[in-house]
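Enquirer: Could you look at this predicted model? Sequence included:
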Amino acid sequence: MPKVSDAHRAARRHEIATAALRCFARKGFAATSMSDIIAESGLSAGAIYGHYKSKDELITLAITEVLDLRLGELESAREQTPMPAPGEIVRIVMSGMQGELGSLSILVQIWAHAAVEPAVGATLAKVGDRVKGIFHDYLRAWYLKELKLPADDAERAAQLYSGLYVGIVQGFIVQSSIFTHFDSEAYLEAASSILPVAGPGAAQLSPADLSR
């Protein structure tokens, strides 16, 4: 039997995860069963369980893979001159996640499930740490490149503000899922206007200064 390549396995896992996300969007997380996911994917039960042991594992790993796809976009942003302001990264992350997940309400459903399932909560906490790490790394690079802060100051500022940006992302997800008249563009514009300045003289910088 020919050996299955890592690329093939990754493609199959993504195929299964995408099928699961379609089911969750259509039926809701709690109402979706593994049988639903198997039927949606068109694969055998053995093929599904060969990659994911349970629905809980499937959704948490699927979200992790979605985040991995966003990392490439953020790496590209870090290579731009000037780098996009940190608030623009919120737009990049949210646009990418909406494209992959379809409905961000899936995340709210999963958070509710995690609140009563400790194992799922522990896994999602790791996902949250990864999101915070994404913003930390970007902020640190932005402080170094755009604000010319010393490395130690850039690191401290990145640690200070990275959690704030996780909150901005979570706020977008919750409000877009719950509020009927949520204005996503206004929210993203507001996020883009926030400049997490730090260090001597940085407080005097404005969005217009950084766009010059």
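Expert: Ah, there it is. The structure displayed is predicted, hence computed values, not measured ones. Residues are numbered from 1 along each chain as shown.

Enquirer: can we go C-alpha only for contacts and neighbour counts from here?
Expert: Noted.

Enquirer: element containing the residue most central in space within the chain, please.
Expert: Centroid-nearest residue in the chain: residue 67, 4.7 Å away (criterion: CA atoms, centre = their mean). Assigning secondary structure by DSSP states H and E places residue 67 in helix 55-78.

Enquirer: okay, pairing it with this:
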Amino acid sequence: MDHVATRRAAKAETIVLACLRCIARDGYAATSMASIAREAGIDKRLVAYYHGSREHLLDRVVRHVADQLITKLRQAIAGIDDPHEIARIGFNRIWESLTTDRALLVAWLGIKAEAISNPELQEGARYLNDGFRDVIREAWATIESRGFRARMSMERMTLMIVASIQGLVMEWLAYGDTPELAETLVDFQTWIASFAQPAAESPISP
């Protein structure tokens, strides 16, 4: 990549990060091209120059958020192949990593909520969900190689884990670190570990 292309990519990334901060601070609806430009410290016309429409920029932000979250998840469970250690050590790493970046979480949940009624954001939201599912499937394939199997179908298990993490994150964003949340996180880890059983036991439930 030549010098001009490198500068262009850096400026485009600066605008993406400015948009992310605006969404986290002001919400999706209040994030305009003008507010993004102010946050980035540039002329409004440059936002359109680098990213075209607001919708295209927001799609880039969705994918940026997705890549960040998926990377955090992969790093948290890297090298762990025991289901109980993934539930205990891996989840602790995931939770610590997620809760150190409040802006990223607020943007993630805000965009997911907006994607329900905005078709232009739905593809990006699916990109994030698919990434989460891929990581869980990869981790489970490693667990199965150790002689375990899931107590339910992969799709059901993945949906339950992803939906539960989203709910726990929303609780943390709203109320912070409470004793009730701490106890729930421990219960959640026990619940995740219970999904695994030795392969010789009963078949997967439908």
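Expert: Alright, I've got the coordinates. In this text, all values refer to a predicted model and were calculated from it rather than measured experimentally.

Enquirer: Got a TM-score for the pair?
Expert: Here the superposed chains carry a TM-score of 0.71, computed using TM-score structural alignment, normalised by the length of structure 2; 195 aligned residues with a CA RMSD of 3.5 Å.

Enquirer: Give the buried residues for the helix holding residue 67 of structure 1.
Expert: For helix 55-78 of structure 1, a neighbour-count test (16 or more other CA atoms under 10 Å) marks 55-56, 58-67, 70, 74, 77-78 as buried.

Enquirer: before we move on, what about stretch 165-175 of structure 1?
Expert: Those would be 165-166, 169, 172-173, 175, for stretch 165-175 of structure 1 by 16+ other CA under 10 Å.

Enquirer: Then stretch 192-200 of structure 2?
Expert: Residues of stretch 192-200 of structure 2 classed as buried by neighbour count (16+ other CA under 10 Å): 192-193, 195-197.

Enquirer: between those residues, which is nearest residue 178 of structure 2?
Expert: When those are compared for distance to residue 178 of structure 2 (CA to CA), residue 192 wins out at 21.1 Å.

Enquirer: can you pull out the strands in structure 2?
Expert: Applying DSSP state E to structure 2 gives strands spanning 148-150, 196-198.

Enquirer: Dump those strands into a markdown table; add distance to residue 12 of structure 2 as well.
Expert: Converted to a markdown table, these look like this (distance: least, CA to CA, whole Å):
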| stretch | distance to residue 12 of structure 2 |
| --- | --- |
| strand 148-150 | 43 |
| strand 196-198 | 44 |
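
Enquirer: out of these, which comes closest to residue 135 of structure 2?
Expert: Of the strands of structure 2, the one closest to residue 135 of structure 2 (CA to CA) turns out to be strand 148-150, at 15.6 Å.

Enquirer: Can you report how many residues neighbour residue 164 of structure 1?
Expert: Neighbourhood size, residue 164 of structure 1 [other CA atoms under 10 Å]: 14.

Enquirer: Would you map the helices across structure 2?
Expert: 3-26, 33-40, 44-51, 54-77, 83-85, 91-98, 102-115, 119-144, 154-175, 179-193 (DSSP state H).

Enquirer: Any chance of JSON lines for those, columns distance to residue 202 of structure 2?
Expert: Converted to JSON lines, those look like this (distance: least, CA to CA, whole Å):
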{"stretch": "helix 3-26", "distance to residue 202 of structure 2": "46"}
{"stretch": "helix 33-40", "distance to residue 202 of structure 2": "55"}
{"stretch": "helix 44-51", "distance to residue 202 of structure 2": "53"}
{"stretch": "helix 54-77", "distance to residue 202 of structure 2": "27"}
{"stretch": "helix 83-85", "distance to residue 202 of structure 2": "18"}
{"stretch": "helix 91-98", "distance to residue 202 of structure 2": "26"}
{"stretch": "helix 102-115", "distance to residue 202 of structure 2": "37"}
{"stretch": "helix 119-144", "distance to residue 202 of structure 2": "15"}
{"stretch": "helix 154-175", "distance to residue 202 of structure 2": "16"}
{"stretch": "helix 179-193", "distance to residue 202 of structure 2": "17"}
